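Could you work out the structure for the sequence below:
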Amino acid sequence: MDTATDRHDLEVLSLQECLSLLGSRPLGRLAYVDRGSPSIVPVNHIVDGRTIVFRALHGAKTDALIMGRPVAFEVDDHDPARAVGWSVLVRGRAEPVDDEEARRFAAELDSWAATTAMRHVIVRIHPEEITGRRLRRS
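Below you'll find the model as predicted:
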């Protein structure tokens, strides 16, 4: 079976492979626009079906997220010695989850700010597009 490649000769990953890889790493990068400027922050996450769920501290990041603006989320891995790696990109919109779901996810999600005294919100990214590429040594 031939593997699909893009114009850069990178392997194009299927949706199932993308979802599996997204869930294989606990840390990803969230990209969003805050007050007109792009921001990228690391977040711990889980994959719930086809959506990405993470915990964030209340503040500028969550204010920007819950306004329904576009976001991107990326997870990757690479091994420079073997010249192999992969990247998965999710584009969509984020929104806070309801209280019942928040309680369900709170135990599963670690936070970079390791204090329970800070207020958190659980956020879900609803993907509009999920794409992935893999680099393999020829």
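
CA only for contacts and neighbour counts going forward, please
Fine.

who's in contact with the residue lying closest to V71 once chain neighbours are set aside?
In space, and not counting its chain neighbours, V71 is closest to Y32: 4.8 Å by C-alpha to C-alpha, 6 or more residues apart in numbering. If you count contacts by C-alpha atoms under 8 Å, 6 or more residues apart in numbering, Y32 has them with 38-40, 64-65, 69-72.

out of those, who has the most neighbours?
The member of those that has the most neighbours, counting by other C-alpha atoms under 10 Å, is L65 with 24 neighbours.

What sits closest to that residue if chain neighbours are left out?
Using C-alpha to C-alpha, 6+ apart and skipping residues adjacent in sequence, the residue nearest L65 is A94, 5.7 Å away.

isn't I46 right next to F73, touching?
No. Counting by C-alpha atoms under 8 Å, no contact exists between I46 and F73, whose distance comes to 11.9 Å.

Neighbours of the residue nearest to L65, how many?
25.

need the contact list for the residue minimising distance to the centre of the chain.
For the chain, the residue whose C-alpha lies nearest the mean C-alpha position (C-alpha atoms, centre = their mean) is F73; its distance is 3.6 Å. Remark: with contacts taken as C-alpha under 8 Å, 6+ apart, F73 is in contact with 28-31, 89-91.

To compare with the earlier structure, here is another sequence to fold:
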Amino acid sequence: MTAARHMRELDRSEALRLLSTVSLGRIVFTRHALPAVRPVNHLVVGEDVIVRIHEDGALGSLVAPGDVPGVVVAYEADVIDPVTHLGWSVVVTGYARVVADTDEVDRYASLLRPWVARPMTSALRIRPDLVTGFRLEAEPTRPLPAGRS
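Take a look at the predicted model:
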């Protein structure tokens, strides 16, 4: 039998702190006018989420032209135990833009481990406007009244 659980909302700082403890998540974006989801690895730098992109990869379509403030995306990561169903989940929603500074791209390339042996051509910076999350926690066990066992 699974123990009773409750869901506790996370504040922005706790959600971003938890997000920074894992390196894998899922980015949700629009591709060919439809929602698309890709698993990617990430870094949290300040409040920004950084992911690697490849020139011919699906995320290459997120390159915003000219003065556009970016492309709206969502980024989700979680750690949920498959047996106890305890853990946390965080979603960051905001604008994604390509990192323009070549020194930053080089630094991120050295920190983001690739999934496949393809060179990282650039990095995507997600500036979060909305950060939400929750933690699934076990309900505290109530002690039995005196004399009961």
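
what residue of structure 2 matches up with the residue nearest to L65 of structure 1?
Under the alignment (TM-score structural alignment), A94 of structure 1 pairs with A96 in structure 2.

Please report the distance of its match from D129 of structure 2.
Summarising the geometry, the distance separating A96 of structure 2 from D129 of structure 2, computed by C-alpha to C-alpha, to the nearest Å, is 11 Å.

same deal with W115 of structure 2?
Relative to D129 of structure 2, W115 of structure 2 is positioned 28 Å away (C-alpha to C-alpha).

again with P114 of structure 2
Taking C-alpha to C-alpha as the measure, P114 of structure 2 and D129 of structure 2 are separated by 27 Å.

When these two are compared, which one has more neighbours?
For P114 of structure 2 against D129, the residue with the higher neighbour count under other C-alpha under 10 Å is P114, and the figures read 15 against 11.

And that one, what's its match in structure 1?
For P114 of structure 2, the equivalent position in structure 1 is taken to be S111, counting by TM-score structural alignment.

In which helix or strand does its match reside?
Under the criterion DSSP states H and E, no helix or strand holds S111 of structure 1.

cool, A31 of structure 1 as well?
Of the helices and strands defined by DSSP H and E, A31 of structure 1 is found in strand 27-34.

Equivalent analysis for R103 of structure 1, please.
When elements are defined using DSSP H and E, R103 of structure 1 is found to belong to helix 99-106.

What are the buried residues along that helix?
Buried residues in helix 99-106 of structure 1, counted by 16 or more other C-alpha atoms under 10 Å: 102, 105.

What is it packed up against?
With contacts defined as 3 or more C-alpha pairs under 8 Å, 6 or more residues apart in numbering; DSSP states H and E, helix 99-106 of structure 1 has these neighbours: strand 120-135.

try 10 Å this time
Contacts of helix 99-106 of structure 1 with other secondary structure elements, assessed using 3 or more C-alpha pairs under 10 Å, 6 or more residues apart in numbering; DSSP states H and E, are made with strand 37-48, strand 51-57, strand 120-135.

mean per-residue distance, the longest one to structure 2?
The superposed strand 120-135 of structure 1 is, by mean C-alpha distance after the TM-score superposition for structure 1, a mean 0.8 Å from where its aligned residues fall in structure 2.

quick one: that strand to strand 27-34, angle?
Between strand 120-135 of structure 1 and strand 27-34, the angle formed by their directions is 110 degrees, by axes from the mean of the first three to the mean of the last three C-alpha atoms, to 10 degrees.
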